[in-house]
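S.K.: Need a 3D model of the following:
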Amino acid sequence: METSTAHGALDERPTLARGAGQQVLVAAGDAELAELLSTTLELAGYRITLVATGAEVLARATERRYDLVVLDAALPDPESFGPDHLPTGLHRPPTLLLTDCESLERLLPALGPGRRDYVTKPFRVAEVLARMQVLLRAAHAGPRGEGAPAYRDLTLDDSRCQARRGGRVLDLTPAEYRLLRHLLANAHRVLSKEQIGRYVWGEFRGDNAIEQLVSRVRRKVDREGPALIHTRRGFGYWLGEVGADV
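M.R.: Below is the predicted model:
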């Protein structure tokens, strides 16, 4: 039988990416959303602690080390789990925000630097689990991983989720950062819209979502320097110098 809610579909569980017993702190004040997340994530192989406020997130994170926090932006106090409230030296788990687009500008600075990502509402459960896996893999790689990719004067700092072109800091959303990282990691390779969509959102998106995302990143990256992001019409997008063999 097919079961669905306004947030996602439980019948997607057979094809969802699975966890490996990681400790996940879920903060959701809405009872329906809390039940959906806790049930689905437990079935997907995660160990769940459920709370209803940002203050409770801070209290639990102080008591115990969690691998990941899933935080509903509709909480009355989501910013309570922010850098100004954390004791010095406390482990800061990566954070996945469940939010509407209008809340991002307010919440991302309040939550401070660190590994963080977001999924916009209404969301698909498959996308939530895909983004969780990306955050967990990045956290597991730690500071001794391969490092963030770079190209000429375009560099990334994964520890701060920040991009620079020369001396200029690029103001990127999480989705824009993921796209730029994917292009950098595959410099001189043409990436299809499907490849980009699955990396950025965990699924392919139609309409003009990918074109608009690429356009926003291109304006920010290429605003004051030679163009690095290009379109291969009918195939996809690539990053590199003009004249490169792609």
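S.K.: Please make it C-alpha for all contacts and neighbour counts, starting now.
M.R.: OK.
S.K.: Pull out the buried residues from the host helix or strand of L37.
M.R.: Using DSSP states H and E, L37 sits in helix 31-43. Buried residues in helix 31-43, counted by 16 or more other CA atoms under 10 Å: 33-34, 36-38, 40-41.
S.K.: what do you get for stretch 116-129?
M.R.: 116-120, 123-129.
S.K.: Among the residues you listed, name the ones in strands.
M.R.: Applying DSSP state E to the buried residues of stretch 116-129, the entries found in strands are 116-120.
S.K.: related to what we said a few turns ago, closest one to L228 out of the buried residues of stretch 116-129, please.
M.R.: Within the buried residues of stretch 116-129, the smallest distance to L228 is 25.0 Å, found for D117 (CA to CA).
S.K.: Mind naming the longest helix for the protein?
M.R.: helix 125-141 (DSSP state H).
S.K.: so what secondary structure elements neighbour it?
M.R.: Helices and strands touching helix 125-141, as assessed by 3 or more CA pairs under 8 Å, 6 or more residues apart in numbering; DSSP states H and E, comprise strand 68-72, strand 95-99, strand 116-120, helix 193-201.
S.K.: And this one, please, so the two structures can be compared:
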Amino acid sequence: MEQQLSGGPGARVLVVDDDPTVAEVVSGYLDRAGYVVDLAVDGPDALARASAHWPDLVVLDLMLPGMDGLEVCRRMRGRGPVPVIMLTARGDEDDRIIGLEVGADDYVTKPFSPRELVLRVGSVLRRARPAGQPSDTLSSAGLTVDPAARRALKGGAELSLTTREFDLLAFFLRHPGRAFSREELMSEVWGWDFGDLSTVTVHVRRLRGKVEDDPARPRFIQTVWGVGYRFDGVDVPGAAGERQP
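M.R.: Presented below is the predicted three-dimensional model:
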């Protein structure tokens, strides 16, 4: 499904939450920030509304009746690219990681600040369609990223990447051989000066799973112990023989 996404106020945001109070507060703040808001009360309702008017971003409650937010996220990802912010009362780390692993771009735990949520919506949308992004194609060791077309290839085969995975790979290709901490990656790729650093760890693991021949012994995205991660555009002797987290 080919979709044209809008990147700022005026973008369509689908809010999926079965709590009418939360839905009203979130939609009110987003509406005042200039977004076009659509509301859904459960998974099937969300999928039907997305089919009728594909959203630019989804604020998705994890604990929905019947079809939970994880399944909704999976099904939406199967239909086309869309940024997702998971919204839930469950703050357990395993829940956050599961949400990120199914493709969520951010994870906000209830109770939350509606103003912060609006800021995160703006941040995710800007990253989905960043203004002024360099358009030159990036290539290294069989990996190719076209920022203008939002396409990534490995050996000529197109990779299916989420918004954050794409941005992370493009950032790595722009800065080969340099080690970055998770804090630096969160600032440079996510645009946040705060947040759960496990978000970076999960996205690196997911990206390795898509670009590496053997994710446990990566050629490209190396762990730099005590620092963070480094992208190597060429093989590093011995690196492929070491398992990495």
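S.K.: what's the TM-score for these two chains?
M.R.: TM-score of the superposed chains, computed with TM-score structural alignment, normalised by the length of the second structure, equals 0.57; 208 aligned residues with a CA RMSD of 5.0 Å.
S.K.: quick one: the residue nearest to the spatial centre of the second structure and F231 of the second structure, what's the gap?
M.R.: For the second structure, the residue nearest the mean C-alpha position is D105 (2.9 Å; CA atoms, centre = their mean). The gap separating D105 of the second structure from F231 of the second structure is 21 Å, by CA to CA, to the nearest Å.
S.K.: Which residue is the nearest non-sequential neighbour of the aligned partner of L179 of the first structure in the second structure?
M.R.: Under the alignment (TM-score structural alignment), L179 of the first structure pairs with L168 in the second structure. Nearest residue to L168 of the second structure, sequence neighbours excluded (CA to CA, 6 or more residues apart in numbering): V189, at 6.1 Å.
S.K.: Next up, the contacts around Y107 of the second structure.
M.R.: With contacts defined as CA atoms under 8 Å, 6 or more residues apart in numbering, the neighbours of Y107 of the second structure are 85-87, 96, 99-100.
S.K.: Repeat the analysis, applying 6 Å as the threshold.
M.R.: 85-86 (CA atoms under 6 Å, 6 or more residues apart in numbering).
S.K.: What's it aligned with over in the first structure?
M.R.: In the first structure, the residue matched to Y107 of the second structure (TM-score structural alignment) is T120.
S.K.: go on, M86 of the second structure?
M.R.: In the first structure, M86 of the second structure lands on L98 (TM-score structural alignment).
S.K.: Hmm, that match is touching D117, no?
M.R.: No - judged on CA atoms under 6 Å, L98 of the first structure makes no contact with D117 at a distance of 9.0 Å.
S.K.: From V16 of the second structure, how far off is G69 of the second structure?
M.R.: 9 Å.
S.K.: any residues in contact with both of these two?
M.R.: D61.
S.K.: ok, for V145 of the second structure, nearest residue in space, not its chain neighbours?
M.R.: A152 (4.4 Å).
S.K.: Looks to me like that neighbour is in a helix.
M.R.: No - assigned with DSSP: H, G, I helix; E, B strand; the rest coil, A152 of the second structure falls outside any helix and is strand.
S.K.: For it, the count of nearby residues, please.
M.R.: 23 (other CA atoms under 10 Å).
S.K.: same deal with V51 of the first structure?
M.R.: Residues near V51 of the first structure, counting by other CA under 10 Å: 17.
S.K.: Looking at the second structure, name the residue matched to it.
M.R.: Aligned against the second structure by TM-score structural alignment, V51 of the first structure finds its counterpart in A40.
S.K.: ranges for the helices of the second structure?
M.R.: Going by DSSP H, the second structure shows helices at 20-32, 43-52, 69-79, 93-101, 114-128, 163-174, 182-185, 198-211.
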